[in-house]
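J.: Coordinates only, no sequence provided:
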């Protein structure tokens, strides 16, 4: 039996797919074939990506899955829209890596040590707002491209520092150099960050049985809560919002933050729920955040 796995062509996507295949090989005797698929996110110019909308790194792969050209797809969970296409399901989330962001620099150990008016590279509205919430004097400079490109531009001296997902650096083996792990309590990250999504066709019992063997229940519960939070807000990756859940014993902890575009106004929250109904509690966390008077003064203008 040969299982065809759809993924992007980028180095990080390949490493993520190889990781998933490695876990599946531990629980089955099947052979695997990686099918590389170009997506809009790979083809379009960096300046136009934000205009395209959500799903720019998944749509073509998901369409190939629906056509039966691949048997399953592997995505970065944080890139998957909150509404998965009809006919597909999220079958598994393998063990999750760090959901944290990290500040990386050639010359500075942390955000606090940056010079006044220093330049921080990111093209994420969330990260831009969060950096400004920490240091209002810092300037945000656009930074797009794959991890290698971003690190190269940092080494070239284009920025005083940049912000990246720690999980991406771990998978790329690029943890050298000066860096600061930004705490979730202060810098909640994108829903699904650090997690991988295994997507299959709805009704494919064989693929579901296989995928379920590599699913981590804790990671699935965390991600479901985070995505429910984002879905209730009615926004996506272009909005200045962070939400990171963590399962601890019998508790589901949800750390989240809502920001104005310029980061000048924001509100951080931490909610504690019992485990067992992540979808409900993620939505409840969003409701409580939206009902906060301080949030009401700026959030709608942030969207």
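T.: Okay, I see it. No experiment lies behind these values; they were computed from the predicted model shown. Numbering: from 1, shown residues only.
J.: rest of the way, CA atoms for contacts and neighbours
T.: Fine.
J.: mind listing the strands in the stretch 151-300 of the chain by residue range?
T.: All strands of the stretch 151-300 of the chain, identified by DSSP state E, counting those that start in this stretch, fall at 161-165, 178-181, 196-201, 241-248, 251-259, 266-274.
J.: To residue 31, which of those lies closest?
T.: strand 196-201 (17.0 Å; Cα to Cα).
J.: Which strands or helices does the closest one pack on?
T.: If you count contacts as 3 or more Cα pairs under 8 Å, 6 or more residues apart in numbering; DSSP states H and E, strand 196-201 packs onto helix 59-66, strand 72-76, strand 88-92, helix 205-212.
J.: So for that strand, what gets flagged as buried?
T.: Taking 16 or more other Cα atoms under 10 Å as the basis for neighbour counts, the residues of strand 196-201 that come out buried are 196, 197, 198, 199, 200, 201.
J.: For the fourth one, which residues are in contact?
T.: Just to be clear, that refers to residue 199. Taking Cα atoms under 8 Å, 6 or more residues apart in numbering as the criterion, residue 199 is in contact with 72, 73, 74, 75, 88, 89, 90, 91, 92.
J.: second one coming, line it up with the first:
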């Protein structure tokens, strides 16, 4: 590493905003200058659907190549966009405290999902959100949309769409909470594994001790464990990170809770499994053990109930 800590990021306003926030924390902890290195990914430049591109993992590939090639010293990912399969030579060293994991509706005229008119057009790039929208409102016309947050909100403002569904965390990081007309409660509307969390990835070897200590300082043990449990469900189901799968984990008192749902893509059917584990303590080791235990039981129950018949599972992750 040079005297400057180089942090790789996608070039979107959201990616830069969330990476800059992490960069400021690392600079203060490690007491070294930081530099943001903008990496253009295939997912940013292609107009094809995420499904045809192979899922949201297309956003992570170029960042990981830049990290492995030494063009940067660490990269910041939106965790929900990161494939669950290990990437040779790299490791996720930290997951900072998670932001709001909810989805949010941004609709014209202050409308909510229930008050949108019949046949209203709602945009999203997520198969999970498509299934959830159609499950609640089968009359809706759900359109696949691509583009950054500003582009999607502009489609609503200009009348091309009646509403879009976006991640609350992204809107908050951009200071766009005023665009939200409804937040969907996690209990009624579970979201993508890892949504709201960021992943800080480094090379598996050769990371200076100063940087390692700085990463440990920003890691949040509970967020790390709950997001890991959700992603272990995705990995256990062999579902891609764009699959119609939702998962939500939380720690309350001395219990670790995990719930996951697999949707039929048209929203007509879903399967849900929930399990809990007792925590002897909230140490990293006990949190990790609970994450593994609950995720294994949730995956086994979903598969036994026929989840593979609902959604395209068994693909690459």
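T.: Nice, I can see it. Just so we're clear, the structure is a prediction, and the values are computed from it rather than from any experiment.
J.: And the TM-score between them?
T.: Comparison of the two superposed chains (TM-score structural alignment, normalised by the length of the first structure) gives a TM-score of 0.93, and 301 aligned residues with a Cα RMSD of 1.9 Å.
J.: hmm, which of the contacts of residue 199 of the first structure are the buried ones?
T.: Restricting the contacts of residue 199 of the first structure to buried positions leaves 72, 73, 74, 75, 88, 89, 90, 91, 92, with burial counted as 16+ other Cα under 10 Å.
J.: could you show me where the helices are in the second structure, in order?
T.: Under the criterion DSSP state H, helices of the second structure are mapped to 13-30, 42-45, 50-53, 58-68, 127-136, 149-157, 168-173, 209-218, 221-236, 284-304.
J.: now, of these, which is deepest in the fold?
T.: Per-stretch averages of neighbours, counted by mean count of other Cα atoms under 10 Å, single out helix 221-236 among the helices of the second structure, with a mean of 25.
J.: How much space separates residue 102 of the first structure from residue 178 of the first structure?
T.: 10 Å (Cα to Cα, to the nearest Å).
J.: most centrally placed residue in the second structure?
T.: The residue lying closest to the centre of the second structure (Cα atoms, centre = their mean) is residue 80, at 2.1 Å.
J.: After alignment, which residue of the first structure pairs with that one?
T.: Taking TM-score structural alignment, residue 80 of the second structure has residue 78 as its aligned residue in the first structure.
J.: got a list of what the nearest residue to that match once chain neighbours are set aside touches?
T.: Counting by Cα to Cα, 6 or more residues apart in numbering, residue 192 is the residue found nearest to residue 78 of the first structure once chain neighbours are left out, at 4.3 Å. Remark: with contacts taken as Cα under 8 Å, 6+ apart, residue 192 of the first structure is in contact with 76, 77, 78, 79, 99, 223, 226, 227, 244.
J.: next one: residue 163 of the second structure
T.: Applying Cα under 8 Å, 6+ apart, one finds that residue 163 of the second structure lies in contact with 105, 106, 107, 108, 121, 122, 123, 156.
J.: The fourth one -> the first structure?
T.: It refers to residue 108 of the second structure. Residue pairing (TM-score structural alignment): residue 108 of the second structure is matched to residue 106 of the first structure.
J.: Verify the stated contact: its match with residue 153.
T.: No: at 10.8 Å, residue 106 of the first structure does not count as touching residue 153 under the criterion of Cα atoms under 8 Å.
J.: follow-up on the earlier one: want to try CSV for the buried residues of strand 196-201 of the first structure, with distance to residue 293 of the first structure as columns?
T.: Below are the buried residues of strand 196-201 of the first structure laid out as CSV (distance: Cα to Cα, whole Å):
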residue, distance to residue 293 of the first structure
196, 35
197, 35
198, 39
199, 39
200, 42
201, 43
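J.: how about residue 150 of the second structure, what's its match in the first structure?
T.: Correspondence of residue 150 of the second structure to the first structure, assessed by TM-score structural alignment: residue 148.
J.: The first structure: which residue goes with residue 14 of the second structure?
T.: For residue 14 of the second structure, the aligned position in the first structure is residue 12, judged by TM-score structural alignment.
J.: May I have the residues that are in contact with that match?
T.: Residues 147, 168, 171, 172 are the ones in contact with residue 12 of the first structure under the rule Cα under 8 Å, 6+ apart.
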